[in-house]
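1. sequence first, predicted coordinates after that:
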Amino acid sequence: MKKVAVLGAGSWGTALSIVLAENGHDVRLWSHRAEQAEEINKTKRNDRYLDVTLPDQITAFYNLKEAVQDVEAIVIVVPAKAIREVARSLTGIIPEHATIIHATKGIEPITLMRVSEMIAEELPEYPADNIVVLSGPSHAEEVALRHPTTVTVAAKNADKNKHAQNLFNSDTFRVYTSQDVLGIELGGALKNIIALGAGISDGLGFGDNAKAALITRGLAEITRLGTSLGANPFSFLGLSGVGDLIVTCTSVHSRNWRAGNLLGKGHELEAVLEEMGMVVEGVRTVKAAQQIAEKQDVEMPITTGIYQILFEGKKPEEVVNQLMNRDKREELAELEILLKEHDS
């Protein structure tokens, strides 16, 4: 039995805690709210986020230092905007040899840093190559119900990668490994933008044709941006790329799809976010992706269109017309170029 701290008691942090507990580990689930930690310990429930009873091996903590004491691994599962604060709070209290794993999908606007880069910047004494990212098509609601799920963990340090894989892998939660940290993080973050678009499409009343086109062309522009930054193009064909893209664009469990659906029905962004009551990572990521695309001189028409809807007041119908009337081009030419560049 290994001691593992999970930082973040939302739906995803709770679901990952269940996976770890059922693998026989002693799980310390940290919440930044004392009343939530107390409720979990008293009732073995976290009803605001998941309608399941938690295993006895999960104990909730409010005190961060106590939560991470003597643990073998620290799993960070807080919203991207809270990553820096939580990482900073770990300064001086990380046990020696503990593995840091994060399962947060996002990119920071302005700095344009990925989550692992933010953690590394806030914890300069922790080796950046040891930070592991966990990503893939994995709705918390289904993971908590023990439905079959597959994800990828990625780190430059192969030993840390294998450690994370061994902690989480089970009969219902299969874990693959990768060393393409850049590609795995970008796929997990950028697919939330396309999921917003899929929700908007459904909110406008369009059918499966439109959504299939959006997902396919969305994958093309995610791959364009990712490879321009040095990611392996094949990572975007894997679990954290096309796998996560499919599930996030087609499921009612997806916060990004639900937010987009409301936008497509004419709701204003501020009202949508208030109604959701939970973080919609794609909204923040759109800003960062638009900045990166401009910096890299990479064309991302879907991302640009969604940015215009969210932050420039453009109507969804206008953006659809804008996308459908772009210059004609050959479909596979850009993919062939990307693959040739990668092979060379």
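-> On my side now, so go ahead. As the structure is a prediction and not an experimental result, all values here were calculated from the model. Numbering: from 1, shown residues only.
2. okay, CA-based contacts and neighbour counts for the rest of this
-> Noted.
3. now do the SS call for Trp257.
-> Per DSSP: H, G, I helix; E, B strand; the rest coil, the local secondary structure of Trp257 is helix.
4. how about the residue nearest to it when sequence neighbours are not counted, what does it touch?
-> Take Trp257 and drop its neighbours on the chain: the residue closest to it by Cα to Cα, 6 or more residues apart in numbering is Gly199, 4.3 Å away. Residues near Gly199 by Cα atoms under 8 Å, 6 or more residues apart in numbering: 249, 256-264.
5. next up, a structure to set beside the first:
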Amino acid sequence: MTSVIGAGAFGTALAISLSRSGAEVTLWARDVAQVAAMATTRENAARLPGMAFPDALRVSDDAGSLPDGPVLLAVPMQKLRVALDDLPDFGPRPLVACCKGIELSSGLSPTQVIAEMRPDAPAAILTGPSFAQDIARGLPTALTLACADEGLSADLQSTLTTQNIRVYRTTDVPGAEIGGAVKNVMAIACGAAIGAGLGDSARAALMTRGYAEMQRMALALGAQADTLAGLSGFGDLALTCTSDLSRNYRFGLSIGTGEGFDPSVTVEGAATARALKARARALSLDMPITDAVVDLIDGTLGVRDAMTRLLSRPLKEE
């Protein structure tokens, strides 16, 4: 039995996919009215309209009654600590982060926040190129499950693999987490470039040099280079930087076009960019695209000026 904390689009999609494969799944939400509506309509009309809940999926607003088994934490990165602070003690059950980014206040990754808040619970992260709508519709998706405990990683891999989600496993947790964090920042950069009319060649350059920044940060934190070439690195970067379904990419588009962006939409890359800039400074790492994204978000630099700044950097070998 598996529980999913957070009835946003991604948490709901995971719950649908897992339960569609026959597993008993509980989807938890804090909002009593939302839970009542989902129980009645058998769908999450607010986040994934038209996606019917399988019979094996139950909904609940009582976190204390969740069944034994892994707990998937499908909450935004910047709300993960608050969620863990409010939720009851789940004991030795594995806690699997389903968010991407770096906590702005502490500079910690998802599993590091879990380890700090719940030191007795095994921590893992599920990450990789995926959109909630694709998962809920049953479209083929491949994800990475990163966990330092190889035995637990294999167990979770089996539990979380569904009819349409193929899960690969790794023990390189830092690599998987940095890949998922940095790709959101690069998606903002790519969206801004396209929104400003700088073209697909500029986007390709940003993706490639953004991948170099991803590797630079990950290797400095002890990650393995091969991990960044996988789903949680290159794969997620390719998807997020090229699709309008990406909230980070759409946020970048709004910067490039000068249009407003819905403040209610969670953009993980905005806070993560600032956190990564601080981490890079502490590690004496050069991450010029990340720095430019922070300036774009703050409004201290325009898109074309940012590109000019990047293009005028000293020449060097690739």
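-> Received, thanks. These numbers were taken from a predicted model, which means no experiment stands behind them.
6. where exactly do the helices run in the stretch 1-150 of the second structure?
-> Secondary structure of the stretch 1-150 of the second structure (DSSP state H, counting those that start in this stretch): helices at 9-20, 32-41, 80-86, 110-117, 132-136, 150-160.
7. ditto for the stretch 151-300 of the second structure
-> For the stretch 151-300 of the second structure, the helices defined by DSSP H, counting those that start in this stretch occupy 173-195, 200-220, 225-228, 236-240, 247-257, 268-283, 288-298.
8. what's the closest of these to Val32 of the second structure?
-> Nearest to Val32 of the second structure, of all these, is helix 268-283, at 25.8 Å by Cα to Cα.
9. what's that closest one aligned against in the first structure?
-> Residues 281-296 of the first structure are where helix 268-283 of the second structure lands when matched by TM-score structural alignment.
10. post-alignment, the matching stretch versus the second structure, mean distance?
-> Taken over the aligned residues, the distance from stretch 281-296 of the first structure to the second structure averages 0.4 Å (mean Cα distance after the TM-score superposition for the first structure).
11. work out the gap between that stretch and the centre of the chain.
-> Distance, stretch centre to chain centre, for stretch 281-296 of the first structure: 15 Å (Cα atoms, centre = their mean, to the nearest Å).
12. buried ones in that stretch?
-> 281-293 (16 or more other Cα atoms under 10 Å).
13. distance to Ala231 of the first structure added to those residues, as TSV?
-> Shown next, in TSV, are these (distance: Cα to Cα, whole Å):
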residue	distance to Ala231 of the first structure
Glu281	21
Gly282	20
Val283	23
Arg284	22
Thr285	18
Val286	19
Lys287	20
Ala288	17
Ala289	15
Gln290	18
Gln291	18
Ile292	14
Ala293	15
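14. pick the one among those closest to Ile306 of the first structure.
-> Among these, and counting by Cα to Cα, the member closest to Ile306 of the first structure is Val286, at 7.5 Å.
15. Gly260 of the first structure versus that closest one, what's the distance?
-> Separation of Val286 of the first structure from Gly260 of the first structure (Cα to Cα, to the nearest Å): 13 Å.
16. just give me the match in the first structure for Gly235 of the second structure.
-> Using TM-score structural alignment, Gly235 of the second structure pairs with Gly243 in the first structure.
17. count the neighbours of its match for me.
-> 20 (other Cα atoms under 10 Å).
18. wait, isn't it in contact with Pro137?
-> Yes - counting by Cα atoms under 8 Å, Gly243 of the first structure does reach Pro137; the two are 5.6 Å apart.
19. pull the most distant pair out of the buried residues of stretch 281-296 of the first structure.
-> Top of the distance list for these (Cα to Cα): Glu281 and Ala293, 18.0 Å.
20. in contact with Val279 of the first structure, which residues?
-> Val279 of the first structure neighbours (Cα under 8 Å, 6+ apart): 79, 255, 273.
21. so which of those residues persist in the second structure?
-> Comparing those with the second structure on both residues aligned by TM-score structural alignment, their matches' Cα atoms under 8 Å, the contacts found in both are 79, 255.
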